[in-house]
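Colleague: sequence-free structure coming up:
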């Protein structure tokens, strides 16, 4: 039985329990409950000093009392994947308490033949999933014995594969006791990221970055996988979780086709790590969104 350590605690976020609890509570208190209860959220995964306040707007929309299982989908930053991979652990450590992995669902997904098992060392190096663990533990602290998690690492997926994984995960989205956490930052801008698109009709670079991001956010809110794909082709925006978002959009599209449900996705907060004033600057953008299903 393996156990996933919190390898980014102490660097990407504080591992002092009281300090972390107060920090998350403060951010959550400042965020309004305006689009929930969420069935899925899009939330960033950078260091909390950069994106923690933004992420709170997504987590604020969750109704914890109704949640029994949380799927956490994050992009693979360091390991080459052409599909999706599942954790081999049974517990994931957080500074608050351990999160229990739903091994039954893991086995169900692996049995489809479209998910591989993730080596523990690769699992522990990936921050896109781990950065969601403390927030999940915090919002679920009064219900910590009633839920399990299903972490899924997402690789570079073709449109067909995004649709395939959307179809495989659709039945879980249909269950109102399941919550999907979609982990993604938005534009990574600057020469170090090999992305320096700048619409010179804007005075400052950061204004152009926000325009590109918000154009993508609008496409995501429209819930059309094809529209989001066309947007990415046009702008090349370096949204690291674009394949993860693609899976969500395909799930939602299939849900609309299969049922009379009316999903609604809304972005609630946007932030940048730094306001780029010149082409020598760099920044990463963050956005928080929530999906409701009526």
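Modeller: Done, it's in. This is a predicted model, so every value here is computed, not measured. Numbering: from 1, shown residues only.

Colleague: From now on I want contacts and neighbour counts done on CA atoms only, so please keep to that.
Modeller: OK.

Colleague: What distance do you get for residue 41 to residue 108?
Modeller: The gap separating residue 41 from residue 108 is 23 Å, by CA to CA, to the nearest Å.

Colleague: ok, structure two:
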């Protein structure tokens, strides 16, 4: 049976689809406990919290103690300073409950991390083809390479490199790439833990120096099915293409054949290194990238600072600021970017203060660009022409009619603007946009990856200085570029914002879009209205439930709004952005008030097969204390 869905949307016209997903065995979240919690007792404490939550919050009779396997709990142990448990937690209210427990330091969602690859066409546009000629003796080049003839040890060899990069990293100043000096026993006694897609150990270029250390990917064996890990390992320790030609590679498989991994697998990989590596003779390579993670940062800090195992990471190949991602943003990680044959930064390489700079004298590929102030790119109006018209004149006319109609309706109803004695609102110079994210799930708010938002009417600039200030707090993540293009919620606001301010301060207006995850946007009405007991039209029940939610928001109380959601199971689309707004308002000093200006339903549900979308426009005023 198709059930009637209740939706409540704020400020934008949005189409919603609700779907049901089976319970996954893959962990959804990781809970990090405070240091006083015993490492062995952490899973039991988490189960105790879950039992108390079911009993006292959900009011369920828990006759049998929940088992660890019911929540798919698994301990992650990185030592005394890092004690965490992963599990499958589908009830968001339980996550909120955990945040309030004295034993819990924080909770983080299990996020996706990917290989930092560059497409072959893109790379060929930046680099010449690699020459496959092998190493040859060459009598020249020692001075050009920055090495003194008089101090060459017996282990240094001269030859023709397999690619220009091998020659360049051994030169203080860019010289002849045909001349190459290398240490024939470079890397001897060193184990490099490559956390990647695995490594093809039988490749002849490794000379039996690859050890399959651990495989953390389900439904795949220890071998490299994607090729990325083998490629990385060959650059590190390959006989022909490698830098340290006698180092041992330890393969830690944390990414699948598609190059995808998770916070969970990455943490387990780091845990394995801690338990098996020899400090002073080991290092980690992470050629992967993903959203900011406090968990991964804490784990990397632990292994670097307390176990003395250095970590090297790719700065990234997204063509933006390396500080936007993990692990490249971690100050205790060596984050390395790319240069081309002319010592220029390729357009795909990530830059910024988080990336290594001025390391030519240490034989590391490096770059030293000036810090970019923004990504310098535009977010296209990807839903124009489908969700709304992309015709500039038609859209302008439509918005004019809407604005005129809303003013006429307010006047006819005798409504006044919420601000006392004010008959007009002057457009501000800054607009913060909080919108729900439908295409990705994260526990943190996401900042934009673009510096300009396009609309059919014109472009709206993003105030990148504010975005950078927010990002530096460490409390925000960065939205994936593709996810921003696919997301509709913030885009649907932009034409109205552009139109509303075009006659006032449009040219100095700047926006700060922030995405906040919302999931499971539907509510099945038959939870509250069984078909055999309906005594009034369904649309009236919808309206009554909507008005409860509106009153909860008008109270400007985060707790009251949260209680409404818990009691009614009404998953309002935008509930998380609204919650963030209410929490922010509670921190502000001054008089606060809110008023619902308009409420409507797209249609009237009369049977459980009907569907409807509800909309509300709520105005909030804050008068700061003088």
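Modeller: All right, it came through fine. Predicted model only: the values in this text are computed from it and were never measured.

Colleague: Quick TM-score on the pair, please.
Modeller: The TM-score (TM-score structural alignment, normalised by the length of the first structure) is 0.75; 235 aligned residues with a CA RMSD of 2.2 Å.

Colleague: Quickly find the element holding residue 559 of the second structure.
Modeller: Applying DSSP states H and E as the criterion places residue 559 of the second structure in helix 558-568.

Colleague: Mind reading off the mean deviation between the helix or strand following that helix and the first structure?
Modeller: Sequence order places helix 575-587 as the next helix or strand after helix 558-568 of the second structure, per DSSP H and E. Average distance, helix 575-587 of the second structure versus aligned residues of the first structure after superposition (mean CA distance after the TM-score superposition for the first structure): 1.0 Å.

Colleague: what range in the first structure does helix 575-587 of the second structure sit on?
Modeller: Mapping helix 575-587 of the second structure onto the first structure (TM-score structural alignment) gives residues 242-254.

Colleague: Give me the buried positions along the helix holding residue 559 of the second structure.
Modeller: 558, 560-562, 564-565 (16 or more other CA atoms under 10 Å).

Colleague: If you count contacts, what does the lengthiest helix in the second structure end up packed against?
Modeller: For the second structure, the helix with the greatest residue count under DSSP state H is helix 392-412. In terms of contacts (3 or more CA pairs under 8 Å, 6 or more residues apart in numbering; DSSP states H and E), helix 392-412 of the second structure is packed against helix 494-500.

Colleague: The helix or strand that the helix it packs on is followed by vs the first structure, average offset?
Modeller: Counting by DSSP H and E, the next helix or strand C-terminal to helix 494-500 of the second structure is strand 510-517. Following the fit onto the first structure, the mean deviation recorded for strand 510-517 of the second structure is 0.6 Å by mean CA distance after the TM-score superposition for the first structure.

Colleague: Summarise which helices and strands the helix or strand following strand 510-517 of the second structure is packed against.
Modeller: Per DSSP H and E, the first helix or strand lying C-terminal to strand 510-517 of the second structure is helix 538-554. Packing partners of helix 538-554 of the second structure (3+ CA pairs under 8 Å, 6+ apart): helix 558-568, strand 590-601, strand 614-624.

Colleague: As TSV, those with distance to residue 115 of the second structure would be great.
Modeller: As requested, those are exported to TSV (distance: least, CA to CA, whole Å):
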stretch	distance to residue 115 of the second structure
helix 558-568	38
strand 590-601	45
strand 614-624	41
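
Colleague: Out of those, which gets nearest to residue 430 of the second structure?
Modeller: Closest of these to residue 430 of the second structure is strand 614-624, at 15.4 Å (criterion: CA to CA).

Colleague: quick one, that closest one and strand 590-601 angle?
Modeller: Orientation of strand 614-624 of the second structure against strand 590-601 (axes from the mean of the first three to the mean of the last three CA atoms, to 10 degrees) gives an angle of 170 degrees.

Colleague: Compute the inter-axis angle for strand 614-624 of the second structure and helix 575-587.
Modeller: 20 degrees.

Colleague: Strand 614-624 of the second structure: which residues count as buried?
Modeller: Result for strand 614-624 of the second structure [16+ other CA under 10 Å]: buried residues 614-616, 618.

Colleague: is it true that residue 65 of the first structure touches residue 141?
Modeller: No - with contact defined as CA atoms under 8 Å, residue 65 of the first structure does not reach residue 141; the gap is 10.4 Å.

Colleague: Give me the aligned partner of residue 144 of the first structure over in the second structure.
Modeller: Residue pairing (TM-score structural alignment): residue 144 of the first structure is matched to residue 506 of the second structure.

Colleague: and that match, how many neighbours does it have?
Modeller: Applying other CA atoms under 10 Å, we find 17 other residues in the vicinity of residue 506 of the second structure.

Colleague: Setting aside sequence-adjacent positions, which residue approaches it most closely?
Modeller: Nearest in space to residue 506 of the second structure, with sequence neighbours left out and distances taken as CA to CA, 6 or more residues apart in numbering, is residue 498 at 7.1 Å.

Colleague: what do you get for residue 287 of the first structure?
Modeller: Using CA to CA, 6+ apart, the nearest residue to residue 287 of the first structure is residue 270, at 4.5 Å.

Colleague: What's the one you found aligned with over in the second structure?
Modeller: Applying TM-score structural alignment, one finds that residue 270 of the first structure aligns to residue 599 in the second structure.
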